[in-house]
Structure formats: structure tokens, C-alpha cells
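[1] Task: produce atomic coordinates for the following.
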Amino acid sequence: MILFYLPLMASLTPFNSPSPLLAHQYYHQPPATVDNPCNFVLTFTELSYSITKTPKSPKNKHHAENATRTLLDSISGEVKTGEVLAVLGPSGSGKTTLMDALANRIDKSSLRGSVTLNDENLHGRLLRAISAYVMQDDLLYPMLTVEETLAFAAEVRLPRAVSASKKRERVQALIDQLNLRSSAKTIIGDEGHRGVSGGERRRVSIGTCIVHDPVILFLDEPTSGLDSTSAFMVVQVLHRIARSGSIVIMSIHQPSYRILGLLDWLIVLTRGRPAYSGPPHGLPEFFKVFGNPIPDGENPVEFALDLVSWLEETAPDAVMTLVTLNAMNHEARRRTTRREPFLPLQYAVRNSISVGRLVSGAMMDATAAVPASYANPVWIEVMALTRRSMTNMWRNSKIYALSLAQVLVTGFILATNFWRLGHAPKDAYLRGVFFNTALSAIFMSTVDTLAVLIQERYIYQRETAYNAYRHSSYVIANAVTTFLPLFVLSLSLSAMTFFAVGLVGGTDGLVFFFLALLAAFWAGSGFVTFISGVFSHVVIGYTVAAASFSYFILLGGFFIHRSSIPDHWIWLHYMSLFKYCYEALMQNEFGGESSSRCFSRGMQVFDVTTMANLPTAKKQEVLAAVGKELGMLNFSEDACLITGSDVLHEQAIGQLSKWNCLLVMLAWGFFFRLLFYICLVFGSWYKRKR
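    The predicted model follows:
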């Protein structure tokens, strides 16, 4: 088959010259000229990637042999500064896989071949500093405006050596570059809030990634879900970005005539193999040589994709012929094309920094061979992240208003049901019931934030994948942002219930009661934050969090006292968040000066028994008999039978002081946020493996 094509290929030059038809139909764009003098060339050679599926039946050798599936097979190409490369192909052809391979999102041990920039291998740190990856889904904070979204990106991506005025100028220039001037003051929006259009939203996503002028821009299906006009405007923006001095590589489903005129190079994939790789205007001649000329007036890409899909289903041998013909054309182009000279990578990066590109983490001097990992110190990142979250939270205040309303309703119900408790034996028990109910409501209410946390985590993962800011900065900002609502909720609940229920301690008791509720909110929200880092599915996370809180409450010391918990479950008692806050509140109520307060005198002991309705004389006789039996001569109706310390002793409370219990709760909150940080670090940079 190859021998058949050799004479033909010898008589042809590579398919680089546009046909007259294509020239007047859609090739109206000027040649690729680069304003920026820095020259980068991205080359990928013989990229291959396979995955191995575990055989369902190891005994079946034939099945075991078919367990390996090739997703990429010997794909090569080159794209330089100022050019747009589009990867096309039917569904499942390997477009996203090729994008991941070029963007270093596939583990090196699983990928064969090489990806170089200026003939030097790209390592992960450098690639993350000089590139950006725009995902297919647009995940943005819905209540921020277009201008605020881009301003945040500039604040974390541009170093503090760049003045605030320069950052504002960059944002305004970016708004114009993205054609977003008319919607600059419009919020992004979501299902419940009307915002920008789908095309504008996509351009905002692109803008957040290019605020620092990356050398390489990867985009996964940037026109997916957009109408033809919006799709054209997006690609037009990408064309301008490339011409301003970037390499743009994107996967695209089916470009229109107008979009095709904005592309410099195409790679059409068929089951992981290149069916065509070259300039768009080479398509007609290529398929004419193949024996399937493109009809006049038909979109060449649509024809190519339809033909490839049809051949995959009906003539696999013809697909291999197409792949072979493309390989021969690629080799002929490589031999006949003179390669433009370029600087070694180290000097090219230095030059880019010196002219203002690669400012994300740049050391801002020409001696920097590689940009630093992050553009700003931690405190600037924390301030920017906190400001963004606060703005989004303030504008989305309905959610937090509902949380406050929930706490107020809970406080009202608790206050009216436990109104002005006295010091009878029943009231001592009801105080414990009140603490148990209040803490249970607090812990369960923190689960409601899980959906928001998981949604934010997706945004975080995309922003940190290319070093927009540190993992630690996000965790700290999340804690700071969370604390203010928790403070308000704790203050509201304590103010509504402390005096209404009749809790003891005066001002000091109220302050500690408030701190204990705040610690409960803090520890509970920390646990939910940790769960959001472990589970990406809201329903699963909600189930795990609710079940865990139920176990904490069950073994926290109210329903089952510590002395009654079996040894094989005592570990869960000490891990229970409920335990420490409950014991702190009980000691605040029944310890200290209240430890000698009497909660059961003489005949009050009968109030919680079946003898409560006996005549007073009979009760006195029973008390006298019990006193005589116990050798207590003063065992009368006025004798104190149960004090505050007796209540604590009965429930095995007292291993830790109330202040130590409070510190343990605070430590739990910090500990779970540390675990959340660990989950983010190990789960944020995903690479595909075999």
C-alpha cells in the first residue's frame, strides 16, 4: 500500500497551498504575524498512550489480550508562537486525550513519545508557569461581575511588583480583547440569577486564564454548547490571543467555514491516529489524492469528519490507508519546510519576562530562567481569596439569611420549650436535654454548606492546577470566610436561649455559653469541610456527614454515659465532637459555683418516680426509713440529695475542665481543616495513568 503511494507523493508537494475555491470562500485572514519578538516552538513526536483494563475473566486468554486499548498512536506535530492548532475528530477519537498529553496531564510513565518546547523537554513546574488550561465547563463565582472576576485573576496571577493601576489597566485591556465591554458590570449568574450569555461566560473563563499572558493556551472544546455566532466570537478571540504572541491549542467538534479561516493547523483524529495533520487549506488536495475529493461548496472539515466516521464503521482498512497517506504527507512537509530559528528555552523565557509576558510568578528581572511557582506571597493570596468569597457571599445573602432564619427558629423553639427551668430534679435533667438538642441542631445545620463547598472545590482545582495560588491560601481564606457567619449564628442562638432557658452563671456564663456554641459550629463546619475534600458527590458527602454526626451524638455522653460505653466503642466516644462541647456546657451549668447548688431536696426525690402522688405523711415515713437504713440522722424533707457535682458525676463528666473541652473543640476544627488541606494537595493535580 505504501509502495502504491510513493510515486504519487513524489510528484506532490505537501498540501500547504490553498485551492482557489478555499481562498475566496473563507481564507481571508492575514498570515500569522507575531507582535512579540519572543519565539517558542512546541513540538510533539510519536505520542502514544494506552490503557489496560483488568480482564473480567483471567482464565480467558483471548479476553486478556484485548484488555489493552490504544488511545493515542504515533501522533506528531509542531506549532509555534502566533499559531492556532485545532484537534478534531469523531466522538471517542482521542481529542481530549491528546490535549491532556500535550498539557502534561498524563503521567510520564504511561505516555510514550516526547513533548518539547524549543527542543527542550518540558517539566511540570515550568509548564504550569508558562501555560494555562481552559476546561470545557465554565466554573465561575456566579455573583461576581465580569470585571470583578477578571480583577481577581489579575490580583493573584500578577505579582505585587505590578502596581494596582497597572493591574486595572490589564483588566480593562483584557475586557476589550475579549469583547466584553458591554457586559463588564454584569454578574456571571447561575440558575437562580440572570447573568451573562454562554458565549460571554466562555470568554470570561478564557480571560481568567490569560491575564498573565501565558505562552501556551490549551482549551478543551471552547465552542461546545454555543451557537454559531458565539462560537465564532470565541475562536476570533483565541485567534487574536495567538497573534499577540501565544501558542493556542484547542480541541473542537465541528468548526464552521468562518471558524476554519481562523485556524492555522488541524489534526483530524481517527481512533487515536492522525487521519490528517496540516493546514486547513491542504484538506481538498489531500482527500483528492486519497480518492474522495471534497465537493465544491462543502465545508472541508465537515466532509473530512463525516468521511472518517463512515470509514471507521465500514472500511477499517481504508482508515489505515488514510493514516498512512497522512504520515507520508507529514514527512514530506518536514523535509521541505525550513525551520525558523529560535532561542534556547532558557533565553526565550527570560526574554518573555523582560517584555512583560509570563508575569505569573516572574521574578521580574531578565536573569530569571524559570518563573517562580507563585506570583504573590501567601498573605496577598489570602486577602484576595477572602475578598472574593465575601463578595460572593454578600450578594448571595439569601442562602445565609435562610441559615440565620433556621437558627432563629431553632432558638425560638428551644426557648419556648425549655422556658425558665428551675432547680428541681426534672429541671436538672431538662437542662441536659436542652444542651443535647441545641448541639444536635448546630451540627446538623453545618451539613447544609456541603454543596457550596464541593462546587467551590471544583473552581479551586482548576485555578490551582496552574499555580494561580497556593493550596494553603485557599484553606486559610475558606476558614476566615466561614468564621464570620458562624460568629453571627452562635451569637444569635446564645442570645435567644441563655436567659430564656434560665441558665446559670450570669455574664460569665453567657460568654462561655456563646464560646461553646461557636466552638461547636467551628468544629462541625471543619468536619463538613473535610468531607467536601474527600467526596466529590454531594449526596454521598451529605450521607457520610449526617451519619457521622449521628454517631457522634449517640456516643457523645448524653444518651450513653462514658462509664456505660463498651471498650470496643470507647474510641468513638473520644473522637466525638459532641462529647467535648456537651461536657463543657454541662460543667458551665453544674460545675464551679453551681457544683454545690442543690437540685433535689427531701421529698423532691419523689417527683420523678411513681410515688409522686403519695400523701406527704407517707413520703416523710419513707424518707425517715431510708435515712435510718443509711445511718443519716438528718435525712429530712429539706436535706439536699443531688448537687451539681452529683449530676456531673452521674454522667461521668469531669475528665477535662470546661476550658480544656473548649480548646479540644477548637483543635478539632483546625485538625479537620488540616485534613482538608491534605486532601486538596493530593487530589488537585490529576494525571491520567494506565
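[2] From now on I want contacts and neighbour counts done on CA atoms only, so please keep to that.
    Will do.
[3] Give me the nearest residue to A520, chain neighbours excluded.
    Leaving aside its sequence neighbours, A520 sits nearest to C581 (C-alpha to C-alpha, 6 or more residues apart in numbering; 6.4 Å).
[4] List the contacts of the one you found.
    L439, A516, L517, A519, A520, C661, L662, M665 (C-alpha atoms under 8 Å, 6 or more residues apart in numbering).
[5] Could you list every helix and strand in contact with the strand or helix carrying T43?
    Assigned by DSSP states H and E, T43 falls within strand 41-52. Helices and strands touching strand 41-52, by 3 or more C-alpha pairs under 8 Å, 6 or more residues apart in numbering; DSSP states H and E, are strand 68-80, strand 111-117.
[6] Give me the contact list for the shortest one.
    By C-alpha under 8 Å, 6+ apart, the residues outside strand 111-117 that reach it are 40-50, 74, 101-102, 121-122, 345.
[7] Skip ahead from that strand and say which helix or strand is next.
    Using DSSP H and E, the first helix or strand after strand 111-117 is strand 120-121.
[8] Off-centre distance for that next one?
    31 Å (C-alpha atoms, centre = their mean, to the nearest Å).
[9] Here is the second sequence; please produce its structure so I can put it next to the first one:
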Amino acid sequence: MDDQEVMDIEAQIENVNDDPTLPFSIFKKANLPIILKFENVVYTVKVKEQKNWLGQTKGKTEDKTILKGVNGIVKPGEILAMLGPSGSGKTSLLTALGGRVSEGKGKLTGNIAYNNKPFSKGVKRATGFVTQDDALYPHLTVTETLVFTALLRLPNSFKKQDKIKQAEAVVTELGLDRCKNTIIGGLFLRGVSGGERKRVSIGQEILINPSLLFLDEPTSGLDSTTAQRIVSILWELARGGRTVVTTIHQPSSRLFYMFDKILLLSEGNPIYFGLGSNAMDYFSSVGYSPSVERVNPSDFLLDIANGIGSDESQRPEALKTALVAVYKSNLLDNVINDMKGQDDHYNQSIESPGDSKHFGDWPTTWWQQFCVLLKRGLKQRRHDSFSGLKIGQIFVVSLLCGLLWWKTDLAHLQDQLGLLFFMTSFWGFFPLFQQIFTFPQERKMLEKERSSGMYRLSSYFMSRVVGDLPMELILPTIFLIITYWMAGLSPKPANFFLTLLILLVHVLVSGGLGLALGALVMDQKTATTLGSVIMLAFLLAGGFYVRHVPVFISWIKYISIGYYTYKLVILGQYTESEWYPCGEDGEMKCYVGDFEGIRHIGFHGGLVSAFALALMLVGYRVVAYIALMRIGKTKSG
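    Sure, this is the predicted structure:
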């Protein structure tokens, strides 16, 4: 970027800040400048040794130090770029600086200060964090994505219409007008380009006009022109008084010189911290010059960090050790002195716009969060929930059941019981596997948004549960309407509606079990296997296949969803004193209560079964909620 371009952008920044009538702009100055200091940061995690072919862990867990005493300072208006080979600790350091180290995942020591104060909720609200993997909903458009984010993250000092205008202004500022009505897309869904996705992710964070902005590999996978545009945006944001910290793998020389400061890491050790323009001179001064005259600085620095120097006879490990020692003797004191010299600057209280006294710990109320999340969820999931494939599947199964059990009556009581048992089994498995993927699929999004303090977990959970109700209840209703009348079950309206009520409760309970398993395991394959085993155990131990179940395993039926549901649907269809044709020619009449397939179930205990299902309906969802509480929890926030 030449001097004229710099002057043009600086003039534009001044014009924006001098004109209060202009809408939100990425050029607008940060509300509160924040100086970021990190001293002797050490991060240690516990890692397990490799597993053998049986999946058994060899030996015990051991401590692995990811960061080994990293120091640095970044001031408002500066961009710090962290370079280093894969596994050097860049992302771990960025996560620590952004206050996002998850509880229980490692031990973080050292001092990280924001205007000489520790991480707080005020800092959290003034921080933007862009992850390497863009966690975005594929079926939402660019504008919808940013509008929903604005409605959730901007405080109530903004009216709803102002929040929408702010989101639209960000679309324009980031050059996304051309694709504003295009869906984000995903792996198998065509949408915006990679560069546009990255700008949407950045837009979500700058909506709140952050004082601190962290980005993890913002140019990863992008072509040089798109990467240049992304870094230019970061440069503009920094010139607005923001503190910008980013990891970057291998920038071009053009991008390299746009960064104010460089931190070079090698296996968790800092080997350079200072101005980007001085990096090459520093290594030359300590005896490590590039072997060719013209070289991309980042290529040279990565070679050095990997232990590859101009002297091919020197072993990589020896070179890395020497560089760490040289850093400590030549640069470390300067970095520490620079941090001490800033102790009196920016030493002020950090509060987000819209003081927490007015808005508590959250930018919006619980009800606002619930409504926005519900609307966003319905827009995103309507394509999956009301897909033709899923609806067609239910129609086919309903018609097939109706034809197989066509006009069965009490003369074929065993066949009717077979249909009721199939209904219980099918609507146990179907909702379970629909809901079991819910939270594993949304884990990245939930972690990202919860770490940003965007909403309460309770508002998210309730919006998810309520948003799934239409599909959970509509499909089994369609199934029963078709199958019930085709199969010739009891024609009394009371029997039909009672059966429908029992079936819907059964579906909600099975779906709740799926939510709980998904939230507990958070792995789709494992959760699916576990769900299959549990539902099969419920069916086998329920007494339908084996009448004389051994005592030591018979207890399983008392926690079986199907056991209670099957009992209730029988109670909903028949009475104990009802007659049915029996005998070889059907000339005799027998009591339904004496039928072999019903007698062992009995007509007693209906209230107990209803209470058990009601308890499961609530209990499974409580388990799911408690399991989700660990998502997005950080040590600093």
C-alpha cells in the first residue's frame, strides 16, 4: 500500500468521525482504545499417548507445554501478526489473549492485561473474535446473517430499526452488496465465495464496533487478491483506534509489510517480537541472513522457525535452541521495557457501550433473544425440517401401514396389536435420530456465539425446543390420520384423539432422549450408535418379545419409553370388558382383557405410565440443558 493510499484512507477516517450523521462505518473510531499486554504466558495441556489398534491408550496422560513464556504488547491502531509453523502455538496464544481458553482443557499461567486490568465481561463485550473455520448458517443470506447478529449483539440503546440499518451499513462497507441476498452455502450447497464468507465473519464481529479484534488465519485458503482485500480491511479497522491481533500462516511480501508488529513462534517459544519492517534486519544482525537476495520475508521467517537456515550443516533443533537464546539476550528486555513504559497509558475502566448497569450481563433481554433465535432457527431449518424427502418418507410409511393393516377389526386383534406396537417402535426411533444430531451439528456455532456472550443458554435452548415442535408434531399427526382410519382402529373420536395425544407425547419424549444423547456425547457417530443400543434395549426388555424376562434385567422396562407408550395406546383403544370374536370360526365372544397379548400388560397402571412419560419428557431435556452448559465456558469469562 503506497503513501497516497494511506493518506486517502486516513482522510476518509477523519471525515467519518467528524460527521455524526453518517451511519455506522468500519472507519469509525473505537469507543474505547484498549492496550493489550501479555507477560510470560505459559499454556500447558494434558495429552494422551497414542492408542493401539484396539483403541486402548498406551500409558498415562502427560503434560505438554504449548506456549513457553510469551511476552508482547499491542497498542490501539496496531496490527500484530503471529507467524509460525503449524503446531507452533499461534492459535493457542490467540485463544488465550481473546479470553477463550475452555475450562478443563489446559492450564494457563502468566499475566494478560487489558488497559492494565484482567479480562472481564466489559472486555468480552468490547472484543470481536473471528475463528478460522467460519461458523455460519448455510441457508441464511448474507444480510440475514448480519441482521440476526445485530439484533442479538447490539444493546437496547439501539432501536430495532437502527440495528438493521447498522447491519446493512456493514454489508456495504465490506463490499458485500453484490451478494447480500445470496445464501451463505456449505459443503454441498452453493453459496457465496470463500472471501465473501470471511468478510461476513468479520462483519459479524465489527458490528459491535469492537476495541479488540482477534482473527485466526483470516486469509487461509484465499487467493492473493482476496487476501489483500481482507488485510486491507484489518488495516482500516486498526487505524480507527482498534487493537488487532491475527494469526497468519504464510502471507505474501505485500501483506507482510502491512502488519505493524510481528510475533514469530517456534514450538511455543518466541524468537522475534517487534516491528515487521525490522524483522529481516534483526535476523541479519544476529547472523541469520537469507541465502538469496530477494526473498519473501514470511518464507524466510518460517524457514527459520522450522530450524532451516542458510547453514545446511546445522541441525534444526540446534538452530531453534540458538534462536530462542538469541531472542532472550537481544529482544526480551526491550519488549519488557516497552510494556513497562505503557503502564500509565489507557489505564481506564473498560465498559461496553450501554453500561452493564442498564443492561446487566447481556445486551438484550431473555425474551428478545428467544424471539430472534426462534426466527433465525426456523429460517435456517425449514429446508431440512420440511424437506420433500422427509415428508415423502412419512407418507409412504403411512400408506404402507394402512394397506398392510387394511380394515382390520377386533376379529383380528393380534394384527391390531402388531400395528400399535409398530407405531410405538417407529415413532420411538424416528424422532430420536432426528434430534440426536441437533447439538453436535450446531456445536461450532454454539461455542462461537456463547464465547462472545451473545445470548443466554436458556434462551437458545428454549428457542431450539420450541422451533422443533412443528415438525415433531405435524409428521406423526399426518401418519396417524392416514394409518388410523385405513387400518380400521376404533372409530370413536375420543379413542382417536387419545391415541394421537399419546403418540405425540411419545414422539416428544423420544426426541428429548435424542437431544440428551447428542448433548452428552457431541459426536454424531457415537451418539447414533448409543441411541440405537438404548432403544433396542428398551424394546427387547419391555416384555414384548420375551415374556419371562430374567429378574436381573427386567428392571430395564421401567425406564423404557416404549413400555409405557405401548401400555397407554392399548388403554386408549380398548376396555377390559370389551368383547372380541374368538374361537376357530369366530363364533365365540371373549373379553379383550383376557387376550394373551394384552393380559400380561393389563389395564391397570395408566396413571403411572402417563406420569413416567411426563417425567421423561422434562427429565431428558433437563439432562440435555445441563450437558450444554459446558459449551462456551471459558476460564477468563
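[10] where does the TM-score land?
    Once superposed, chain against chain, the TM-score is 0.87 (TM-score structural alignment, normalised by the length of structure 2); 605 aligned residues with a C-alpha RMSD of 3.2 Å.
[11] Next one: L554 of structure 1 relative to K579 of structure 1, how far apart?
    Per C-alpha to C-alpha, to the nearest Å, L554 of structure 1 is found 10 Å from K579 of structure 1.
[12] Between the two, which has more neighbouring residues?
    Set L554 of structure 1 next to K579 and count neighbours by other C-alpha atoms under 10 Å: K579 wins out with 24 against 18.
[13] And that one, what's its match in structure 2?
    Correspondence of K579 of structure 1 to structure 2, assessed by TM-score structural alignment: Y563.
[14] Could you verify that that match is part of a strand?
    No: secondary structure of Y563 of structure 2 (DSSP: H, G, I helix; E, B strand; the rest coil): helix, not part of a strand.
[15] Apart from its neighbours in sequence, what residue is nearest it?
    G542 is the one closest to Y563 of structure 2 (C-alpha to C-alpha, 6+ apart), at 5.4 Å.
[16] Kindly report the same for Q380 of structure 2.
    H139 (5.3 Å).
[17] same deal with I308 of structure 2?
    P316 (5.9 Å).
[18] Please enumerate the strands of structure 2.
    For structure 2, strands defined by DSSP state E occupy the ranges 36-47, 62-74, 79-83, 107-114, 127-130, 212-216, 243-247, 261-266, 269-275, 579-582, 588-591.
[19] Kindly reformat those as TSV containing mean neighbour count.
    Compiled in TSV, the strands of structure 2 are given as follows (neighbours: other C-alpha atoms under 10 Å):
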stretch	mean neighbour count
strand 36-47	19
strand 62-74	19
strand 79-83	26
strand 107-114	18
strand 127-130	25
strand 212-216	25
strand 243-247	26
strand 261-266	26
strand 269-275	23
strand 579-582	18
strand 588-591	14
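[20] who wins for proximity to I202 of structure 2 among those strands?
    strand 127-130 (6.2 Å; C-alpha to C-alpha).
[21] Show me what the closest one packs onto, helices and strands only.
    helix 194-206, strand 212-216.
[22] Make JSON lines out of the ones you listed and add distance to M339 of structure 2.
    Shown next, in JSON lines, are these (distance: least, C-alpha to C-alpha, whole Å):
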{"stretch": "helix 194-206", "distance to M339 of structure 2": "27"}
{"stretch": "strand 212-216", "distance to M339 of structure 2": "18"}
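[23] looking at these, which is buried most?
    Each of these was scored by mean neighbour count; the highest is strand 212-216, a mean of 25, by mean count of other C-alpha atoms under 10 Å.
[24] Could you find the counterpart of S197 of structure 1 in structure 2?
    In structure 2, S197 of structure 1 lands on S193 (TM-score structural alignment).
[25] residues touching the match of K579 of structure 1, list them.
    Y563 of structure 2 neighbours (C-alpha under 8 Å, 6+ apart): F538, L539, G542, K557.
[26] try M258 of structure 2
    M1, V231, W235.
[27] Of the residues you listed, which are still contacts in structure 1?
    Shared with structure 1 under both residues aligned by TM-score structural alignment, their matches' C-alpha atoms under 8 Å, the contacts from the contacts of M258 of structure 2 are V231, W235.
[28] Just put the contacts of M258 of structure 2 in JSON lines and tack on neighbour count and distance to L189 of structure 2.
    Shown next, in JSON lines, are the contacts of M258 of structure 2 (neighbours: other C-alpha atoms under 10 Å; distance: C-alpha to C-alpha, whole Å):
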{"residue": "M1", "neighbour count": "11", "distance to L189 of structure 2": "36"}
{"residue": "V231", "neighbour count": "20", "distance to L189 of structure 2": "27"}
{"residue": "W235", "neighbour count": "22", "distance to L189 of structure 2": "32"}
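[29] Among the contacts of M258 of structure 2, which lie within helices?
    V231, W235 (DSSP state H).
[30] Reformat the contacts of M258 of structure 2 as CSV; add distance to M7 of structure 2.
    Below are the contacts of M258 of structure 2 laid out as CSV (distance: C-alpha to C-alpha, whole Å):
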residue, distance to M7 of structure 2
M1, 10
V231, 17
W235, 13
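[31] Looking at the contacts of M258 of structure 2, which one is closest to V618 of structure 2?
    V231 (49.2 Å).
[32] counterpart of the closest one in structure 1?
    V231 of structure 2 maps onto V235 in structure 1, by TM-score structural alignment.
[33] Tell me how far that match lies from G198 of structure 1.
    Where G198 of structure 1 is concerned, V235 of structure 1 sits at a distance of 14 Å (C-alpha to C-alpha).
[34] post-alignment, stretch 616-628 of structure 2 versus structure 1, mean distance?
    Stretch 616-628 of structure 2 differs from its equivalent in structure 1 by a mean of 1.3 Å after superposition (mean C-alpha distance after the TM-score superposition for structure 1).
[35] what range in structure 1 does that stretch sit on?
    Residue span in structure 1 matched to stretch 616-628 of structure 2, by TM-score structural alignment: 668-680.
[36] D333 of structure 2 -> structure 1?
    Aligned partner of D333 of structure 2 by TM-score structural alignment: E331.
[37] What is the burial count for that match?
    12.
[38] before we move on, back to that, export the strands of structure 2 to TSV and tack on distance to D8 of structure 2?
    Formatted as TSV, the strands of structure 2 follow (distance: least, C-alpha to C-alpha, whole Å):
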stretch	distance to D8 of structure 2
strand 36-47	28
strand 62-74	25
strand 79-83	19
strand 107-114	31
strand 127-130	26
strand 212-216	23
strand 243-247	21
strand 261-266	23
strand 269-275	23
strand 579-582	91
strand 588-591	93
